[in-house]
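1. Could you look at this predicted model? Sequence included:
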Amino acid sequence: MSTNYYYGDNVNMYGGQNNKGIVKNEAGAAQQDPALAAALAELHGLIAELRTRVPAADAQLLDDSLPALSPDAAVPAQTRRGALMAIAGIAGTVGAVGQPVAEAVRAIVAMISG
């Protein structure tokens, strides 16, 4: 019996035609951009402040979005983007109070999009 342990990328090719695909075995947060992790941490603090100034239903939406914004969360990019858009929407409805949150979201979206 053979046991294999893979760290990093693993590519298996059988035969010589139409070989596609790669298995990504990444460590997640260990390889995450430190600037993105710092921006997400800052956003968490801004959200904590914002949630005290919005209605309970909006505060609940903010809370529901937080798990997707954890720097070490293994979530699909689309889920993270959706959470960011929900937060930006709430921040946009409260005017100047939400402006720092909206700006932080814009910065993070720029980081993960480009």
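-> Happy to help now that I have it. Numbering: from 1, shown residues only.
2. contacts, neighbours, all on C-alpha from now
-> OK.
3. contact partners of the helix or strand that contains L40?
-> Under the criterion DSSP states H and E, the helix or strand holding L40 is helix 34-50. For helix 34-50, the external contacting residues (Cα atoms under 8 Å, 6 or more residues apart in numbering) are 62, 66, 69-71, 91, 97-98, 100-101, 104-105, 107-108, 111.
4. Below is structure B, check it against A:
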Amino acid sequence: MSGDNYYFGDNVNMTGGTGNTGMVKNVGAPAADPGPDPDLRAAVEELRRLIEQLRAELPPASAQVLDAALPAATGEAPVPAQSRQSALMSIAGIAAVVGPLGQPIVEAVARILDLLAA
């Protein structure tokens, strides 16, 4: 058994005391997060703009539902994908109820859902 060596993690052996430059890890840096898709970001901003225009035409209760769903729908709140989809569908449902005035919001939600599915 004598002479068996078991190493876990980094192991450094140095001979002599000059010219030592440190430990080479040979590990690359983690890839940088590319951030959100520019098309998705633009679609979310368009949805936000359309909702702001529609809010003035809605009863207060419907406006509150929109306000509650907006953070999850836009990705501001860290929620699972299923919760984000539910929030988007809630917004689309309110927009569909108000008729032609809400049609651009329904289309914007459909675009965001398509981008999220891709």
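-> Yep, that arrived. Since this is a predicted model, take the numbers as computed values, not measurements.
5. residue range for the helix holding L40 of structure 1 in structure 2?
-> Alignment of helix 34-50 of structure 1 against structure 2: residues 38-54, by TM-score structural alignment.
6. next one: stretch 90-97 of structure 1
-> Mapped onto structure 2 using TM-score structural alignment, stretch 90-97 of structure 1 covers residues 94-101.
7. gap between the residue positioned nearest the centre of structure 2 and G93 of structure 2?
-> By Cα atoms, centre = their mean, the mean C-alpha position of structure 2 lies nearest to G75, the distance being 5.3 Å. Between G75 of structure 2 and G93 of structure 2 the distance, using Cα to Cα, to the nearest Å, works out to 19 Å.
8. cool, A63 of structure 2 as well?
-> In this structure, A63 of structure 2 and G93 of structure 2 are 12 Å apart, going by Cα to Cα.
9. Would you mind giving the secondary structure of the aligned residue in structure 1 for D114 of structure 2?
-> Using TM-score structural alignment as the criterion, D114 of structure 2 maps onto A110 of structure 1. Assigned with DSSP: H, G, I helix; E, B strand; the rest coil, A110 of structure 1 falls in the helix class.
10. can you pull out the helices in structure 2?
-> Here structure 2 has its helices, by DSSP state H, at 38-55, 60-74, 81-97, 103-117.
11. Distance to A31 of structure 2 for those - can I get that in CSV?
-> Formatted as CSV, the helices of structure 2 follow (distance: least, Cα to Cα, whole Å):
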stretch, distance to A31 of structure 2
helix 38-55, 19
helix 60-74, 25
helix 81-97, 23
helix 103-117, 22
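12. Now mean neighbour count and distance to A29 of structure 2 too, for the ones you listed, in a markdown table please.
-> Formatted as a markdown table, the entries for the helices of structure 2 read as follows, by neighbours: other Cα atoms under 10 Å; distance: least, Cα to Cα, whole Å:
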| stretch | mean neighbour count | distance to A29 of structure 2 |
| --- | --- | --- |
| helix 38-55 | 16 | 25 |
| helix 60-74 | 17 | 30 |
| helix 81-97 | 18 | 28 |
| helix 103-117 | 17 | 28 |
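13. Can you tell me which of those is nearest to A32 of structure 2?
-> Shortest distance between A32 of structure 2 and the helices of structure 2, using Cα to Cα, is found for helix 38-55: 16.2 Å.
14. The closest one vs structure 1 - mean distance after superposition?
-> Mean deviation of helix 38-55 of structure 2 relative to structure 1 after superposition (mean Cα distance after the TM-score superposition for structure 1): 0.6 Å.
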